[in-house]
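# following is a predicted model, sequence given first.
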Amino acid sequence: MRIVIGEGSCGIAAGAEKVRQALLNYDLGGAEVSITGCIGMCYLEPIVDIYEGEKLTRLVKVSPDDAENIADYAKTGDTSKIEKLIVSDEDSEFLTKQTRIALRRCGIINPDEISAFLEADGYTALKKCLTELSPEEVIDIIKTSGLAGRGGAGFPTWFKWNAARQSEGDVKYLICNADEGDPGAFMDRAVIESDPHTLIEGMLIGAYAIGAQHAVVYVRAEYPLAIKRLNRAIEQAKEKGIIGENIFGSDFSCDFTIKAGAGAFVCGEETALIESLEGHRGMPRLKPPFPAAAGYWLKPSNINNVETFANVSWIINNGGEAFAAMGTENSKGTKVFAVTGKVKRSGLVEIPMGKTLRDVIFDIGGGMKGDKAFKAVQMGGPSGGCIPAELIDTVIDYKALGATGAIMGSGGMVVMDESTCMVGMAKFFLDFTAKESCGKCIHCRIGTKRMLEMLERITKGEGKDGDIELLEELCHSIKDGALCGLGQTAPNPVLTTIKYFRNEYEAHINEKKCPAGECSDLIEYKIIEDKCKGCTLCARNCPVDAISGTVKQPHKIDTEKCIKCGKCYSSCKFGAIIKA
């Protein structure tokens, strides 16, 4: 018997490490205790998987207090004490309805042991490339697969590899962009924490294809566990001769380094990332020349993100045709999404391109928390846009999502319900992009700031006639004039919310009301006397003593004292407090 605890960052934050330590205090009847990475079911963490041969018993929402009962099961096989922990059939659908390629080993193998990766066919694709395929044949297989960059732009991977391959130079670099900057996105982090050798193998294959002798992973410093596990994986691969000189007895040699970056969102743009790698401030370069010709240290370079590389070894082992058979005409293979927000089942979802937003949010994600009405989904992070409820059946591929005004992006998917203010959502993302602007070009540096100021005025009830039209004008000016992808896409959240939720902007400006009741400056809390039971719970939760009344008698809110924190509203069990 093996007892495996899911210890990705999300699992550890939920208490998985404490669960493991608690288990080690008991007699487990000889059962082996080990760890795995992110299983993907973030909403059920901590997760403990018990393997008995081919049989898997999955326990969810486990606490250290459950350790004794798990130990009892390990010794006796009696499930009576752990039945409440066993994952339900409904929750199991979260994984069974997915098609996992990039995440195929995540939550299954031990990320700290190369032996686990090798037992799961690890490095067989690299060996095949080095012993059976030429670099050109590798690129042809990737071309056949239709693999496009999963970092956001969706550019054909084979084309970038081929351009770097054909560039003249004795020194070339292959770079992985693991600087995952989108709010709510954690796909790349999960892959590195859970299956670091898959990233290494994909990068080594890419390095062989373009003729690079140096592989560099640029990962944000806020990912300490990912960096720790990747460092360990690199050392293990070096010990096995998989990184270094004459890999698998071939003429191919490649070293591997990690750069912990400062985490600037603009470093998602490849030339800004290169600047940061070189020790400069992360600011985009003018193109051309493109990195394939003059990138890192002005040498031919290729950059892809983590998920792109995570697909490579599967494609080599299974053939480009197998990958291309999944997806749509314009978008091949699978895509990983980090599903967050007001959805019941949050976590990592990998599905074939061609599925719909409904499939992800309702079929896999289980629908909305509290069964509230679905309102919109933000796709592509700060560079993306909001897709409204009426477009819930939009197909997930680059072209279809682009037609809505959003983008695929790296895979962030923030789900919103009826309580979300769309003007406030646009303000949130503009605040992020304005702060993350590198400041190199005026359109982005000044334009995003002016837009943010207007959105702040509108959400405070200080909007005026013409603000919507001015916002639209600014959006188009910034898109046309910005130097890099950050500025060119920064207006997307504003443009899409105006396009699909213009009525909310108009209500904020003309009526000084927030239809969603989320903008604190535009709401007032009131107690309905007929519904108030005088339980005093609201008064006890008010941090400024703005609520008065006696037990079992209707209470009142002093609007002069009220700071509109909403604690009374959320604590009332009788629906007696409303937002007016």
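That came through fine. Numbering: from 1, shown residues only.
# rest of the way, CA atoms for contacts and neighbours
Noted.
# if I look at Asp545, how far off is Tyr569?
Asp545 sits 14 Å away from Tyr569, going by CA to CA, to the nearest Å.
# comparing those two, which residue is more hemmed in?
Using other CA atoms under 10 Å as the criterion, Asp545 and Tyr569 rank with Tyr569 on top: 21 against 14.
# this is the other structure I want to compare:
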Amino acid sequence: MKLTSINELNALKMQNHVLLENRRLTHPVTTKDALGMPRNVLVCGGPGCHSSGSPKIAELLEEELNRRGLSEQVKVFQPGCFGFCEKGPMIEIHPDNTTYCEVSAPDVAVIIEEHFIQGNQVERLLFMEPSTKKRFAADLPFYQGQLRIALRNVGYIAPENILEYIAADGYQALASVLLNRNPLEVIDLIKKSGLRGRGGGGFPTGLKWELTHKSEAKQRYIICNADEGDPGAFMDRSILEGDPHSVLEGMLIAGSAIGASHGFIYVRAEYPAAIRRLQIAIGQARDYGLLGKGILGSNFCFDIELKYGAGAFVCGEETSLMHSIEGARGEPSVKPPFPAEKGLWGKPTCVNNVETLANVPPIILKGADWFASIGTEKSKGTKVFALAGKVQNVGLVEVPMGTTLRQIIFNMGGGIKRHKTFKAAQTGGPSGGCIPSKYLDTPIDYESLAAIGSMMGSGGLIVMDESDCMVNIAKFFLEFSVDESCGRCTACRVGTKRLHEILTKITEGKGTLDDLDKLEKLGKIIKDTSLCGLGQTAPNPILSTIEYFRDEYLAHILDKTCPAGVCKSLLKYHITENCIGCTLCAKKCPANCITGTAKERHVIDEERCLNCGACMEQCRVTGAIIHH
């Protein structure tokens, strides 16, 4: 059906509100009280839960409900990511307000018997907080302190059903813009909200729209940058997979504001589920008259096209991205001119990332003052982070700007795994800086992170503990930058390789103090002279680790040791008195440098030792082989 007016959109919303009536209830009922009531079972469809078997859980739930005659009373859905990836597969049951974690196939029959028939929660599947051993059926600690704006519908609505998006106020912001506001009013509202680009640069979104709108060209473009290239980052992917219509609506509003009639979503081909759901969403929007000509009975005409990226990190930079869309090699251009003046095919172009666009509809509906009241003075709203590394609760979090690193890592993240000590956190992906423990109470916003040598980036947050070598960490991230450099500018193409060579030399115990000076000087030169953001930020991991963990560099250079015991070339293996003479280490040593007889302590010839660690891997006695 094609919606030809805003009244028809509102009528469709009212007709379909029943689809969501049992989810997110203000006053959830108890499990026993819910007996006999219609139930919704939401099975997390995020990438983490998907890989650990959530589709099979959903399938088994439907089969078992059918077998027991409960399929009309209990409906199973697979929305997007719940965020709590550490405990997947996860399911939520409403209106009971119960969450079960790490659900396996044998648990399905138990849940249906105990929960749906007997009215009892399955205690062992409830989340248990490790330190207090307390079980949570709802309001899990991971979600406390979060505020979902960009992720408002992710894990809540069925992403392949446009009617559920409409029932959750979908396309109401677009209707408001087309009915009540002219383009300059929309731009002014976004400017007043303080929304800044969530893709890494933090440029004011309203100003970018205004600059594109002011162009005299008749043809303008809006591009959604969905080329999420940071290792371990899946913020944009989760929005695309869990709430694709929010991105389409954001693009429609942006297109109407800047005067564009055509938009592109540049999404990496490695996201097949996101691509499929975008294709479905675009098709549905066209069918309902929300894309195409005369949208909602207005004069506004707009359509969206998908373009696929091949996975080049540099294509996250807006000029490289546009070259790729044009069919050229993905390389950055010298600025100015900026894309707002001369972008795609030489026409004025506005590039916003997925999370930025997902924030637009709620800002239109709730107002600039509402959004500006969240966050800090210069960084408004919320930010989505992919929390990963040596942290208890890996997952996706959305928090108000100004939330501290400590709150994210120790409250939502549950602290460091295996009771180890926090050492550093890296924000901003491979181009970000490593932040030491003394800055754990730093508020997360654009200015505060930049002041301590890091950056917001697109939202990667990697946690490291005492077992991580910061020199090796810097080398690891630099390897990524070297591999992903497009090679156009000498500073990045050659400079990052030289940095990597020096770091390799240091981790092999061949470094000098002069090398340390070279790292700092060359890193600053590369930052100042590289053509695009990839090269300009590539030295950040090195410069920040030298500043905050200089003692580790000195240990590698002067003492020829790796304090964390990570750099193999610097390790010395030693067999202690705990050795029982089982001979396993000698049998597996590739260098034949371990001697000793059965049932007697063995000895390693350190001069011949390859530092491969095979002996320690084979040893079955705790503390019998150590390295230093």
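That came in fine, so what should we check first? All of these numbers come straight from a predicted model, not from anything done at the bench.
# Ala450 of the second structure matches what in the first structure?
Residue mapping for Ala450 of the second structure onto the first structure gives Gly402, with TM-score structural alignment as the criterion.
# and that match, what helix or strand is that in?
Element membership of Gly402 of the first structure [criterion: DSSP states H and E] is helix 398-404.
# with Asn302 of the first structure instead?
Using DSSP H and E, Asn302 of the first structure sits within strand 301-305.
# which secondary structure elements does that strand sit against?
Applying 3 or more CA pairs under 8 Å, 6 or more residues apart in numbering; DSSP states H and E, one finds that strand 301-305 of the first structure contacts helix 157-166, strand 173-178, helix 291-294.
# from the chain's centre, how far out does the last one sit?
Taking CA atoms, centre = their mean, to the nearest Å, one finds helix 291-294 of the first structure lying 28 Å from the centre of the chain it belongs to.
# check the longest one too.
Between the centre of helix 157-166 of the first structure and the centre of its chain there are 27 Å (CA atoms, centre = their mean).
# what does it contact?
Residues from elsewhere that reach helix 157-166 of the first structure, judged by CA atoms under 8 Å, 6 or more residues apart in numbering: 139-140, 142-143, 146-149, 206, 209-211, 292-293, 300-302, 304.
# return the set of buried residues in it.
Within helix 157-166 of the first structure, the residues scored as buried using 16 or more other CA atoms under 10 Å are 157-158, 160-165.
# ok, back up a step: next, count neighbours for the closest residue to the match of Ala450 of the second structure other than its chain neighbours.
Closest residue to Gly402 of the first structure apart from its sequence neighbours, by CA to CA, 6 or more residues apart in numbering: Met408 at 7.6 Å. Using other CA under 10 Å, Met408 of the first structure has 27 other residues around it.
# wait, doesn't Met408 of the first structure sit right on Gly380?
Yes - at 5.3 Å, Met408 of the first structure counts as touching Gly380 under the criterion of CA atoms under 8 Å.
# got any residues that touch both of those two?
Shared contacts of Met408 of the first structure and Gly380 (CA under 8 Å, 6+ apart): Gly152.
# average gap between the helix holding Gly402 of the first structure and the second structure?
Comparison of helix 398-404 of the first structure with the second structure after fitting gives an average deviation of 0.6 Å (mean CA distance after the TM-score superposition for the first structure).
# quick check: the equivalent of Leu140 of the second structure over in the first structure vs Arg58 of the first structure, distance?
For Leu140 of the second structure, the aligned residue in the first structure is Ser92 (criterion: TM-score structural alignment). Separation of Ser92 of the first structure from Arg58 of the first structure (CA to CA): 9 Å.
# could you do Gly320 of the first structure as well?
To Arg58 of the first structure, Gly320 of the first structure is 34 Å away according to CA to CA.
# show me where the stretch 301-450 of the second structure has its helices.
Ranges of helices in the stretch 301-450 of the second structure, per DSSP state H, counting those that start in this stretch, are 318-325, 354-366, 368-372, 405-406, 446-451.
# pick out whichever of Gly320 and Arg58 of the first structure has more residues nearby.
More neighbours surround Gly320 than the other of Gly320 of the first structure and Arg58, with 22 against 17 (other CA under 10 Å).
# tell me the contacts of the more buried one?
Gly320 of the first structure touches 141-146, counting by CA under 8 Å, 6+ apart.
# which position in the second structure pairs with it?
Going residue by residue (TM-score structural alignment), Gly320 of the first structure aligns to Ala368.
# aligned counterpart of Glu32 of the first structure in the second structure, please.
Under the alignment (TM-score structural alignment), Glu32 of the first structure maps onto Lys75 of the second structure.
# any idea which helix or strand carries that match?
Lys75 of the second structure belongs to strand 74-77, assigned by DSSP H and E.
# could you do Tyr266 of the second structure as well?
Per DSSP H and E: Tyr266 of the second structure is located in strand 262-268.
# name the helix or strand for the residue nearest to Gly402 of the first structure, please.
Using DSSP H and E, Met408 of the first structure maps to neither a helix nor a strand.
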